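Visitor: Just a sequence and a predicted model for now, questions to come.
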Amino acid sequence: MSWLPPPSLESFDRYVMNDIPIRLIRLSNMKFVGRDDVKKHFRSSVPPGRDWNYHPSQTVKYAILSHRWLDEGEPTYEEMKNDKATGLGYEKLKNFCEKAQEYDVEFVWSDTCCIDKSSSTELDDSIRSMFRWYRNSTICIVHLAQSETLNLMMSDEWMERGWTLQELLAPQRIKFYNKHWMPLTGDRNDKSRESIEIFGILQRATGIPSEDLHAFYPKAYHRVDERMTWAARRRTTRVEDVAYSLMGIFDVSMQIAYGEGGERAFSRLTEAIMKAGDPSVFNWKGSAASHHTSRAIPQSPQSFVGHPNLGLPTTRRMQLEMTMTSLGLRVPLVLFPLHPRSRTVLGNGYERIVFDCPLCPTIKLDITALQVIMPRPEYHHYALGIVNYSLRHDGSREIVQVQCRSVGLILMRTSENAGATTTCTLEPNALVGLKVINPPEKTFKQWGILHGVGLVKVDFMSVPNESSFYIDREHLEVVYL
């Protein structure tokens, strides 16, 4: 039996109750309406039966506002509910509503007044759903309160705020207005490919490639490192919002917990992103999050600034299995031992280390890392952990496919004199069935990422980029970072 789409009315009902804002403003009377009211308003416009080409967004139309909040005077939910909204913020809302009417919509949404912020449940729901609400809008109207012309857009504060990043990327249609509510272009949709001039300005102001500005797709397994740099130049009033404002961009969800602090919120975001397995989440440098058990978690989006373009594949075949545990981030890596051939102190807490690889003489790594205090160099071991490998089956066993031009982490672990540990003398047959051995001379702590390095490029041999080779699965080792 062939698959059939659900009835159009069923799709419409599910969409209204889940994928549009909790409440909207009706333009005809400036009153709040809930989802049930919206459903009644549009229900007669839903085509009957099952329509392959129907999507509820074709029926449910609303405009959404993107703007920089005033320091004070924005209309609140309670003021709008009780018809007491006044001042500059309310004037801005009315100007937005006037422009929205030009797009033939009956409903609008603004983050200043359409969320009951006294309800923690509603606030949590709204923050986690906001990307989707902007995505599903008929038009996103952007008010640039500091700009009069296109050339002044570059320095407008709207370009520097955290929440406006998703408000730029999420909508499929967007329109920019200047401080006087005059359109900045003659285009009806400033995201159309005809808006060449404004896109050049947006690229320079945000660092976002043109293709992402035209049509952005939220993913957690695709170019995490690059997308983090888009947020690095932005700021938020609440430190936790640095992380919360990125959930939609990476298509992840987490509970809102204001008061936890910016670093903890960003750590939780990173953990959620890691579940998708994109290796580029390791492509950062600097100090790790101070409170976290794992040293693989960065402090903020700024940690990703200056990352090299590694050309990592974005296919799911190259995803890493990552699991956060009480021992750290559990991840299987292809390990190659490294030998430090030379070390040079550079100052400012950094050193230069040149590595050889005993198993692959063609590998020569020259890296700059945070200086490691080494009273006994022989007690330190290093390894290269390849992240962009894939598992294959040859019919009888599992083998590992490694790209000839790979990307990996520099790992370090320390050993300790295990023989110095107090051991007991056992009576004969004290442990029946166990083979007791002498204590080892050294035991090793778990692997950790060499601080201040991030991901590095590795050329196993000079061959085309897509070339690869196969090795035994014994080289794949589970580590806790």
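Guide: Now that the structure is in, tell me what you want to look at.
Visitor: alpha carbons only for contacts and neighbour counts from here, please
Guide: Fine.
Visitor: Report the buried residues of the longest strand seen in the chain.
Guide: If you go by DSSP state E, the chain has its longest strand at strand 328-347. In terms of neighbour count (16 or more other C-alpha atoms under 10 Å), strand 328-347 has its buried residues at 328-340.
Visitor: take the one below as the second:
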Amino acid sequence: MSRGHTRSSFKSNEVIQRSSISITSPDSRVKCIPWKLEVQQIMFATPIGHGAAAPANNVAENAESDVQNEIDEISCNEIDQDGAPTEADIMTVTAELVFNEMPSHLIYISDDYETMTLIDRETLVDLFRPELIRACKDLVSKDKLPDVVRQNLRYAALSHRWLSVGEPTFQEMSVERNHQSTRPGFIKLRKFCQKAREYGCRLAWSDTCCIDKRSSAELDEAIRAMFKWYRNAEICIVFLADSSSISDFPEEVWFQRGWTLQELLAPPRIKFYGSSWEELGRSRNDKEDHSMLQALSQVTGISRQNLLYFSPGLVDVREKMIWASKRRTTRIEDVAYSLIGILNISLSVAYGEGDRAFRRLMEAIMQACREWQILAWAGPHSPFQASTPRSPLAYCAFDEASANILLPDRYIMDRPSKLGDPFFTMTKRGLELEVILEHGKKTQVIRLISDSASFYDVTARCDVTFLPFSHDYLFFVLGSSIDSAYGGWQKVETQKIVTIRTKREVYRQVTTVWL
């Protein structure tokens, strides 16, 4: 049987210990590879009047005091002059904020709520220039300048489920001024702008009409920066078209859409409105409402901690994939694109690539993430890369046994235990991974049970007596294939993530495989 490309190496177990048991399945072309990595945790601790001057001549003393006061006044004037922002400083800070932290187009709402004008960044800077100069002219220091500018350029963001027809477009908003259309989309937009003004925002952003989708550059920027735009909004106003109360959340389609996941997590302030634009929560910020948070956590499976303090990045990636698995997108590419901001990674946008988008996302994750849990998936693999899953649904293929082993922090006998190889990487050969790989040894220890020859539904059982401190392992079923890129190992598809419980830890030499 072809072994593919393997490289053997032995790692000292003084700090890092790898242990596993390997077996041969009834099918001689399939190997079952358990694997485990235990890292000892090293902790470091660290313990946690002026004297009076002699009296002097009153005249001399007063003269000296006057001189000192004059010097102090001059010094203060110099400090104020040096620290006060100039008009150039004000406009520099404004441009930096508008062009780097705010959407490319915004709706300017008139004081009478009747006029909604779509403006670009250059127009925004010119429009607010006199007001910003007046607001900043009395500042004595440049330190407060960014806060004052941001306060005057507050905007609201709309989160909603698109109508099948009738949403206002960028082109319509560009040519019309008084949008009195009775189309449902325009009615929704006017209601949103009304709520934005109630929150003190004269600027508003809606994804239906504030992105020029004819411009590939603008569309690409919007998808990459959308998480940031929602996070920087003064308030995110959520319109739930299918809800009239919190009890309707389980059936609300908004909670089933892919893009709305980041629209829930990103904003620090959020307000939910029902189908008739009635408030569904009791607070101005629904993330401060205990009942609302409880309902949101139940319907999404996201903890209160993450709802309140979510931080984007490549931490707990598998958990984020499980959140995404409960949602759907119209375009298949959006399964990947809607996770760019949540994972805080860079990924180019190329509509038309289909399933390749999620494969590229997984490759980008594997290049930077060191969490072994992202390798724990089952079900269909990508049609372009057998070592990566086809969609986030693959991360939900676990049972009670594997759910326990996949906990982020597991403690065995009061000893922190980390599983898996954290140094995996995606290469031209495929996924490079270190595992315990043995051929034909200890076959009597484990039995594979399968309902079919394809090992689609496979479990593993250990023929040893259960011990209180027995060890759980996650392992791959690998098979050799002449169809793989290098004629080596491939991950065999299983319906569930496969785990096994053993009597004791076994330390073996590790081998590098490319999947």
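Guide: Yep, that arrived. Just so it is clear, the structure is predicted and the values come from calculations on it, not from any experiment.
Visitor: ok and the following helix or strand past the longest strand of structure 1 relative to strand 328-347, angle-wise?
Guide: Counting by DSSP states H and E, the element after strand 328-347 of structure 1 in chain order, helix or strand, is strand 350-356. If you take axes from the mean of the first three to the mean of the last three C-alpha atoms, to 10 degrees, strand 350-356 of structure 1 sits at 110 degrees to strand 328-347.
Visitor: same for strand 350-356 of structure 1, what does it pack against?
Guide: strand 328-347, strand 364-370 (3 or more C-alpha pairs under 8 Å, 6 or more residues apart in numbering; DSSP states H and E).
Visitor: Let's have the ones you listed in CSV, adding distance to Ala288 of structure 1.
Guide: Below are these laid out as CSV (distance: least, C-alpha to C-alpha, whole Å):
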stretch, distance to Ala288 of structure 1
strand 328-347, 12
strand 364-370, 12
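Visitor: thinking again about what came up before, any chance of the buried residues of strand 328-347 of structure 1 in JSON lines, plus distance to Thr138 of structure 1?
Guide: Output for the buried residues of strand 328-347 of structure 1, formatted as JSON lines (distance: C-alpha to C-alpha, whole Å):
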{"residue": "Gly328", "distance to Thr138 of structure 1": "44"}
{"residue": "Leu329", "distance to Thr138 of structure 1": "42"}
{"residue": "Arg330", "distance to Thr138 of structure 1": "43"}
{"residue": "Val331", "distance to Thr138 of structure 1": "42"}
{"residue": "Pro332", "distance to Thr138 of structure 1": "45"}
{"residue": "Leu333", "distance to Thr138 of structure 1": "45"}
{"residue": "Val334", "distance to Thr138 of structure 1": "48"}
{"residue": "Leu335", "distance to Thr138 of structure 1": "51"}
{"residue": "Phe336", "distance to Thr138 of structure 1": "53"}
{"residue": "Pro337", "distance to Thr138 of structure 1": "56"}
{"residue": "Leu338", "distance to Thr138 of structure 1": "56"}
{"residue": "His339", "distance to Thr138 of structure 1": "59"}
{"residue": "Pro340", "distance to Thr138 of structure 1": "59"}
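Visitor: nearest to Arg50 of structure 1, of those?
Guide: For the buried residues of strand 328-347 of structure 1, the closest approach to Arg50 of structure 1 (C-alpha to C-alpha) belongs to Val331, at 45.5 Å.
Visitor: isn't the closest one right up against Val478?
Guide: Yes. Under the contact definition of C-alpha atoms under 8 Å, Val331 of structure 1 touches Val478, with a separation of 5.6 Å.
Visitor: what do we get in structure 2 for Met274 of structure 1?
Guide: Using TM-score structural alignment as the criterion, Met274 of structure 1 maps onto Met366 of structure 2.
Visitor: hang on, its match is in a strand, isn't it?
Guide: No. Read with DSSP: H, G, I helix; E, B strand; the rest coil, Met366 of structure 2 is helix and lies in no strand.
Visitor: which ones are touching it?
Guide: Phe424, Thr425, Met426 (C-alpha atoms under 8 Å, 6 or more residues apart in numbering).
Visitor: From Val435 of structure 2, how far off is the first one?
Guide: As judged by C-alpha to C-alpha, to the nearest Å, Phe424 of structure 2 and Val435 of structure 2 stand 10 Å apart.
Visitor: Out of the contacts of Met366 of structure 2, who's the most crowded?
Guide: With neighbours defined as other C-alpha atoms under 10 Å, the most crowded of the contacts of Met366 of structure 2 is Phe424; it has 21 neighbours.
Visitor: So the closest residue to it other than its chain neighbours versus Gln194 of structure 2, what's the distance?
Guide: Once flanking residues are discounted, Phe424 of structure 2 sits nearest to Leu433: 4.9 Å by C-alpha to C-alpha, 6 or more residues apart in numbering. Note on Leu433 of structure 2: its distance to Gln194 of structure 2, by C-alpha to C-alpha, is 55 Å.
Visitor: Next: Leu124 of structure 2.
Guide: Distance, Leu124 of structure 2 to Gln194 of structure 2, by C-alpha to C-alpha: 20 Å.
Visitor: Neighbour count for the two, which is higher?
Guide: Comparing Leu124 of structure 2 with Gln194 by other C-alpha under 10 Å, the one with more neighbours is Leu124, at 21 against 18.
Visitor: Show me what that one aligns to in structure 1.
Guide: In structure 1, the residue matched to Leu124 of structure 2 (TM-score structural alignment) is Val38.
Visitor: Please tell me I have it right and Gly286 of structure 1 contacts Leu450.
Guide: No. Applying C-alpha under 8 Å, one finds Gly286 of structure 1 not in contact with Leu450, separated by 10.3 Å.
Visitor: thinking again about what came up before, report the secondary structure element holding the match of Leu124 of structure 2.
Guide: Here Val38 of structure 1, judged by DSSP H and E, is contained in helix 35-42.
Visitor: Which positions within that helix qualify as buried?
Guide: Arg35, Val38, Lys39.
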